[in-house]
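> with the sequence up front, the predicted model follows.
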Amino acid sequence: MKKVNLLVLVALLSISTVFATETEPTSDEKGKTVTQQVATLLSEPGFEVKKDLTAQVTLMVNKANEVVVIDVDTKEEYVAAFIKSRLNYEKLETQTVGTQFTVPVRIVPGV
């Protein structure tokens, strides 16, 4: 009986190893990360930036691949309003549905 159990275990391990090592070829072009996509959406604010503005943005991606802003931690209310208006319900190219992200945001004065 021990030999049969051992034989079944070895067969299962070898089958699972075959499936685990088999991968699909990946393309050379990688998609943008969530942080990069958020940076693109927040580029060129509609107000004059006189000093560095920072915020911690907590967001989530829903089933429709749309951003849902959960919280914006910043001292400036207009920065929070800007971030929410630019990000809420914007579509992202991501497969991380339901994952919560915390993204640091820094808006710097233009040169």
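Structure's in. What do you need?
> going forward, measure contacts between C-alpha atoms and count neighbours the same way
Noted.
> mind checking the SS state of residue 11?
Secondary structure, DSSP: H, G, I helix; E, B strand; the rest coil: residue 11 is helix.
> identify the residues contacting it.
For residue 11, the contact set (Cα atoms under 8 Å, 6 or more residues apart in numbering) is empty.
> how close does the spatially most central residue of the chain get to residue 65?
By Cα atoms, centre = their mean, the chain has its centre lying nearest to residue 34, at 3.7 Å. Per Cα to Cα, to the nearest Å, residue 34 is found 11 Å from residue 65.
> got another one to weigh against that:
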Amino acid sequence: MKKLQLFLLVLALGFGSAVKAAELPIDPNSTFKYEVVKLLEDLPIELEEEEKVVNLTITFNKDNEIVVLSVDCDDPYVKSVIKKRLNYKKVNSQLDKSIREYKLPVRLKA
């Protein structure tokens, strides 16, 4: 089930749900989405629903670390797990400094 969730996450990120908070898209050659997928591998989450979409709002600090601003989800456990996995994890991708917040839809499937 965890591999299925990871596959669906990769699929969701690959199909136009690019990380952005403005009209400026991220470079398609960026490895940022793959870094986020790697950080969210094997989430210890059991879903009651067949599918759940969680919207993340993130930014980056001066050390190029992810800072989770919000997790739009009604389940506090899912919020907690995602925040713990992403908060203050360093990414190697070069991101556009003019964009302050990125919105990332994450699709989880049971």
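It's in. It should be emphasised that the depicted structure is a prediction, and the values quoted were computed from it without experimental measurement.
> returning to that earlier point: my guess is the residue nearest to the centre of structure 1 contacts residue 91. True?
No: in this structure, residue 34 of structure 1 is not within contact of residue 91 by Cα atoms under 8 Å, at 10.8 Å.
> quickly find the element holding the closest residue to residue 87 of structure 1 other than its chain neighbours.
Computed as Cα to Cα, 6 or more residues apart in numbering, the closest residue to residue 87 of structure 1 that is not its neighbour in sequence is residue 67, at 6.2 Å. Element membership for residue 67 of structure 1, per DSSP states H and E: strand 67-73.
> just how off-centre is that strand within its chain?
How far strand 67-73 of structure 1 lies from its chain's middle: 13 Å, per Cα atoms, centre = their mean, to the nearest Å.
> buried residues in that strand?
In terms of neighbour count (16 or more other Cα atoms under 10 Å), strand 67-73 of structure 1 has its buried residues at 67-69, 72.
> tabulate these in JSON lines, adding columns for distance to residue 2 of structure 1.
Conversion of the buried residues of strand 67-73 of structure 1 to JSON lines gives the following (distance: Cα to Cα, whole Å):
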{"residue": "67", "distance to residue 2 of structure 1": "54"}
{"residue": "68", "distance to residue 2 of structure 1": "55"}
{"residue": "69", "distance to residue 2 of structure 1": "56"}
{"residue": "72", "distance to residue 2 of structure 1": "60"}
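> of the residues you listed, just say which sits nearest to residue 55 of structure 1.
residue 72 (6.5 Å; Cα to Cα).
> how near is the closest one to residue 3 of structure 1?
60 Å.
> same question, residue 18 of structure 1
23 Å.
> got the buried residues for stretch 90-101 of structure 1?
92, 101.
> noted, bye for now.
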